[in-house]
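Asks: fold the following and give me the result.
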Amino acid sequence: MSSDNNPQEPEVPDALLPPGFLRNPVHLLAFGFGSGAAARAPGTWGSLAAIPVWFCFSWLPPVAYWVVVLAAFVVGIWLCGKTAEDLKVHDHGGIVWDEFVGMWIALGLFPDTVYGVLLAFALFRLFDVVKPWPISWLDRYMPGGLGIMVDDVVAGFMALASLFAIDRWLMPVIV
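Replies: Okay, here's the model as predicted:
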């Protein structure tokens, strides 16, 4: 049963966090180093905050890069699940670790220009906000930390596929 219908499970509104909440390292990571605590558009701020972190490991060889992203996904299932459990809200808007991982997937082609990074950001946000199928289905029916993570992972892969298509088929026509 969702927390919306369970009177025994009080919810913390997205704008309110318990005092000292972000002092807990698990919550700090789940909230994207605090970027998810933004009053408006925490997912967008979390996606933006993911970019400087991406720069720290974007230089890795592709296999190592994807191992880091996979590890962030697996750890994120626990981080997001634990934070949601502590807040008693399934997918609190401030939980943005899923946006971090989704952005890192979207940036997986290693764009070498600011425009490439901005396009990856724009496409990821588009898929994350619009939630075309199967993202909408996954967002609605996947439980726990996995449910919090998986819709953004799929949005990241859809953005990555779009970037690949643009790079492979559209750019040669334009240039």
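
Asks: all contacts plus neighbour counts: C-alpha atoms, from now on.
Replies: Will do.

Asks: next up, the contacts around the most centrally placed residue in the chain.
Replies: Centrality entry for the chain: nearest residue to the mean C-alpha point is E99, 1.3 Å, by CA atoms, centre = their mean. Applying CA atoms under 8 Å, 6 or more residues apart in numbering to E99 gives the contacts G43, G46, S47, A50, D152.

Asks: okay, it and V173: tell me how far apart.
Replies: For E99, the distance to V173 equals 32 Å [CA to CA, to the nearest Å].

Asks: again with S58
Replies: Distance of S58 to V173, given as CA to CA: 28 Å.

Asks: I'd like the structure of this one too, to check against the first:
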Amino acid sequence: MAEKLTPWRLLCAGFGAGFSPKAPGTAGSLVGLALGALLLSLGHLALLFGIVLASALGVHAIKQLPGDTATRDPGWIVIDEIAGQMIPLLALYHVTPGGLALSFALFRLFDILKPGPVKWADARHDAWGIMLDDLIAGALAWAIVLALHLVSPL
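Replies: Predicted coordinates:
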């Protein structure tokens, strides 16, 4: 039986992106990229506020899900990808196609491969673990985007 669609479930699913039949994590990341680009166009403070808000709402929303959903990290939960995908955009001066593409590719790479601290956070099996692995993946992508941006504008 399908679970009831509550506001918390809808938020966790990235307003539907997580219900994508193929690659829901990528769909959620694309939502995060678009939202992050919009916020970056308003300024870095707006983007930072968006990341903090998505992260806090994400943890709270995941905790509102029924049963063991928050410990299983089902693929339809993509609020974590949305928050994490916005982080590397903080390294950009402004929105550019190259900067967006690099931020997206690096975030997805770290989210999928789960190196070191990303894997540690993913192993937590709680609301914070669900969010933290993607926030850390975003931070790793941010560090690389920042380093590359300092060498050559993106």
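
Asks: more neighbours, S58 and V173 of the first structure?
Replies: S58 (21 against 9; other CA atoms under 10 Å).

Asks: which position in the second structure pairs with that one?
Replies: Taking TM-score structural alignment, the alignment pairs S58 of the first structure with L40 from the second structure.

Asks: from what I see, that match and A46 are in contact.
Replies: Yes. L40 of the second structure lies in contact with A46 (CA atoms under 8 Å); the separation is 6.7 Å.

Asks: quick one: stretch 126-139 of the first structure aligns where in the second structure?
Replies: The aligned range for stretch 126-139 of the first structure in the second structure is 109-122, by TM-score structural alignment.

Asks: and stretch 154-168 of the first structure, by the same measure?
Replies: Going by TM-score structural alignment, stretch 154-168 of the first structure sits over residues 136-150 in the second structure.

Asks: report the buried residues of the matching stretch.
Replies: I136, A137, G138, A139, L140, A141, W142, I144, V145, L146 (16 or more other CA atoms under 10 Å).

Asks: now that stretch: how far from the chain's centre is it?
Replies: In terms of CA atoms, centre = their mean, to the nearest Å, the centre of stretch 136-150 of the second structure is set 14 Å apart from its chain centre.

Asks: related to what we said a few turns ago, so what corresponds to the residue nearest to the centre of the first structure in the second structure?
Replies: With TM-score structural alignment as the criterion, E99 of the first structure matches E81.

Asks: any idea how far its match lies from G16 of the second structure?
Replies: In this structure, E81 of the second structure and G16 of the second structure are 13 Å apart, going by CA to CA.

Asks: between the contacts of E99 of the first structure, which sits nearest L109 of the first structure?
Replies: Nearest to L109 of the first structure among the contacts of E99 of the first structure is A50, at 15.5 Å by CA to CA.

Asks: helix/strand/coil for that closest one?
Replies: helix (DSSP: H, G, I helix; E, B strand; the rest coil).

Asks: any idea how far A155 of the first structure is from the nearest residue to it once chain neighbours are set aside?
Replies: What sits nearest to A50 of the first structure in space, not counting adjacent residues and going by CA to CA, 6 or more residues apart in numbering, is F100, at 4.8 Å. Distance, F100 of the first structure to A155 of the first structure, by CA to CA: 12 Å.

Asks: can you check S58 of the first structure too?
Replies: For S58 of the first structure relative to A155 of the first structure (CA to CA), the value is 19 Å.

Asks: ranges for the helices of the first structure?
Replies: Counting by DSSP state H, the first structure has helices at residues 25-30, 42-57, 62-87, 97-106, 114-130, 135-141, 144-165, 171-174.

Asks: okay, those, which one's buried deepest?
Replies: helix 97-106 (a mean of 31; mean count of other CA atoms under 10 Å).

Asks: quick one: that one to the second structure mean distance?
Replies: When the second structure is overlaid, helix 97-106 of the first structure sits 0.5 Å from its aligned residues on average, using mean CA distance after the TM-score superposition for the first structure.

Asks: residue contacts, the corresponding residue of the first structure for I62 of the second structure?
Replies: Alignment note (TM-score structural alignment): I62 of the second structure maps to C80 of the first structure. By CA under 8 Å, 6+ apart, the contact set of C80 of the first structure is A30, I95, W97, D98, G145, I148, M149.

Asks: including distance to A122 of the first structure, could those residues go into CSV?
Replies: Below are these laid out as CSV (distance: CA to CA, whole Å):
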residue, distance to A122 of the first structure
A30, 22
I95, 20
W97, 18
D98, 16
G145, 25
I148, 20
M149, 19
